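Enquirer: Based on what follows, work out the 3D shape:
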Amino acid sequence: MDRIILAPLWLTSNRWNARGPMSDKPHLFIILNPVAGHVQADTVHKIFIETFGCNGINYDVYETIGQENVTEIVRDALNRSYSMIVAVGGDGTVSEVANGLVKQDIPLGIVPLGTGNLVARELGIPLTVEEACQLLVGSHTHTLLDVMQIGQHAFVPHISLGIYSQVIDKTTIEEKRRFGMAAYFWRALQEISQQRSWKVTISVDNQKQQVYASLIIVANIGTIGIGALRWGSRIRPDDGEVDICIVQARTVGGYLSTFWHLLNGQPWRAPETLYLRAREEVVITADRPIPVRLDGENFEQLTVRIEVVPRAIKVITPLIHKEKKFMAITAMNPATGEPIKEYKEMTPAEVEDIISSVHVWDPGIC
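Expert: Model (predicted):
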């Protein structure tokens, strides 16, 4: 714990100094990735002082250096008097901190500082440092977030296997700036030209099947990270399930169809795409090593075993987030294009029935 930076004592009252006694105000332990995103660490510290220190809120900051075991740091903090653990960084930092909070009662606060910030976007957490910090000490609610575990490590957004990692890694910043979404498609075509598909055996809650796949996404969060695109309309991080999207396209025409449906917000309608859902475990075994991408890190593996851990993390989210699921959505009749019924007039069970039977346009979440 040698890199803890204490809140300046002169900004806090005697009751709220960095080592002072607890009261009904939050006591924050903040894990900051100083190299994440485009906001300088010094600027982030100033916001901490303005939001927390000047309001008498006790907090400590740990700046990561990229070599420490963040999970152990979080678990050590659980033995102290903190009332909240805060992850300040990208989705990788969020997953590292979440790994130490699985099935713990202390809530996780998220201050998004990365490039994708998929978890924050999905949960409706403000994307600016100032607003996200205000959420932690202002009015908020809690969302019980599911996680995916591989071994002893928890992951929140999604786990990808196949060509996705190559497409993301090989698409340069200049290509994205000049061509936008088309840059990813061009890279995907290059991967396709190499006939990169795998014969995989996939076991979902002990139900096995064999498929040929070029891309598999095990998604706890629907947001892709490219514009407003989503892997699916029903993917939710708090429903006790993960969704498995399997792209089976093996020709240029098949990929064009899949890409077209993705751009139109209906990837599940592509005939070359298979969707499965798991409540307990997903085991994927390939006929040869398949690229795997976890929180920005790539490696190759023959078998990947993913455990679903429902309601694993208590995350601080805006009050309006829970309302969006049932109040800011209209179900559309695919035959007439007319709205069927606003969700605010329906029970959660009725909402699920509608989702199962028709396409849902979801401006509140998508």
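
Enquirer: For the rest of this, base every contact and every neighbour count on C-alpha atoms.
Expert: Fine.

Enquirer: what's near enough to touch residue 146?
Expert: If you count contacts by C-alpha atoms under 8 Å, 6 or more residues apart in numbering, residue 146 has them with 156, 220, 237-241, 308-313.

Enquirer: One more sequence to fold, the one below, so I can look at both together:
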Amino acid sequence: MRLGIIVNPLHARTHRAHHRLVTLLEAVHVRYRTVSTTATRTGARQAADLVEWGTEAVVLLGGDGTLRAVAPVLAGSDLPVLIVPTGTGNVFSRAIGVHTVRAGLRLCEEFVHGAARRAAVPVCAADCTDAEGARRHEHFLSLSGIGGDAHAVAGHRREWGLLGYARGAIGALFAPEHTVRIDGESLRVWAVMAAKTSRPAGPIPVFPGAEVTDEDIDFLAVVLGTDSPVARLRVWAGIGTACIGGCPEADPAMRYWIAPAATVTVDEPAPVHLDGDHLGAFTAIEVSTGELLLDVVTPAN
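Expert: As a prediction, the model looks like this:
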């Protein structure tokens, strides 16, 4: 067997996990090749190089951003992908039941012994339009957002880890609302999000029914209805209570719908993020499940 390994070297735990993975592969005489991402080459080129080398599967040591970069290339190659979560949020890996580095390495061991199962995961498409009308075609697997949700991502400090995301989220609570058109309907919102996982922001099920293998996408428009800081805090308290109680749809500020696609147009440029990567400010985003399927190795139970 030939196994390709893509490493995002940002975190020290990635290097430790890579050493343990290589030790495992050498013990069972699996041939492997390791490539590393950089700030300017985030994974797509490396994935293509491994495909050209003839890899039979790819192990990703990184987080959601690295997976987003490599997914379109690997989906087009029909290669099984294993994830060892060494990123910060690791939203996608948690959604498939791989919560720790140890669990990811155990899954690799099961795979080389032929004992793991696989799932077809849609690689969602996102077409963003900026104020000048230029379009940018991207992909995501877990979550996209325009407005306040993306303000939170833009404001986080990467070097702080999870605390950096908390910092960004607190700052975004009072981000301005935008007038948007969602498939022709006008609405004043804090953010519009599209999710393929139920828990994109930690243990709380913000999208209770969402699954990464679903054909459709769970959408959410957050309508706060006030610019007053005190009133905002009351609204956020209500949202938090509803989410913790497992019924976020019960709060009137949380407006959900499920569809294979949606187009959101904003009255003025607003920040956009995909899987925790801040892309910049755009005036429109078109989201769909796309046509690509990623073959993901998942735990047997």
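
Enquirer: which of the contacts of residue 146 of structure 1 still touch in structure 2?
Expert: Shared with structure 2 under both residues aligned by TM-score structural alignment, their matches' C-alpha atoms under 8 Å, the contacts from those are 156, 237, 238, 239, 240, 308, 309, 310, 311, 312, 313.

Enquirer: residue boundaries of the helices in the stretch 101-250 of structure 1?
Expert: Here the stretch 101-250 of structure 1 has its helices, by DSSP state H, counting those that start in this stretch, at 118-123, 129-137, 164-170, 173-179, 181-193.

Enquirer: Just give the nearest non-adjacent residue to the aligned partner of residue 102 of structure 1 in structure 2, would you?
Expert: Alignment note (TM-score structural alignment): residue 102 of structure 1 maps to residue 75 of structure 2. Closest residue in space to residue 75 of structure 2, ignoring its immediate chain neighbours: residue 294 at 4.4 Å, by C-alpha to C-alpha, 6 or more residues apart in numbering.

Enquirer: count of neighbours near the one you found?
Expert: Neighbour count for residue 294 of structure 2, taken as other C-alpha atoms under 10 Å: 24.

Enquirer: That one belongs to a strand?
Expert: Yes: counting by DSSP: H, G, I helix; E, B strand; the rest coil, residue 294 of structure 2 falls inside a strand.

Enquirer: residues contacting the aligned partner of it in structure 1?
Expert: Aligning on TM-score structural alignment places residue 294 of structure 2 opposite residue 313 in structure 1. By C-alpha under 8 Å, 6+ apart, the contact list for residue 313 of structure 1 reads 98, 101, 102, 103, 104, 107, 108, 143, 144, 145, 146, 147.

Enquirer: from these, which would you call buried?
Expert: Using 16 or more other C-alpha atoms under 10 Å as the burial test, the contacts of residue 313 of structure 1 include 98, 101, 102, 107, 108, 143, 144, 145, 146, 147 as buried.

Enquirer: before we move on, back to that, narrow the contacts of residue 313 of structure 1 to those in strands?
Expert: Cross-referencing these against strands under DSSP state E gives 108, 143, 144, 145, 146, 147.

Enquirer: For ChimeraX, what selects the buried ones among the kept ones among the contacts of residue 146 of structure 1?
Expert: Filtering these down to the buried ones (16+ other C-alpha under 10 Å) takes a single ChimeraX command:
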select :156,237,238,240,308,309,310,311,312,313
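
Enquirer: need the kept ones among the contacts of residue 146 of structure 1 in CSV with distance to residue 129 of structure 1, can you?
Expert: Converted to CSV, these look like this (distance: C-alpha to C-alpha, whole Å):
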residue, distance to residue 129 of structure 1
156, 21
237, 23
238, 24
239, 28
240, 29
308, 30
309, 29
310, 28
311, 26
312, 25
313, 22
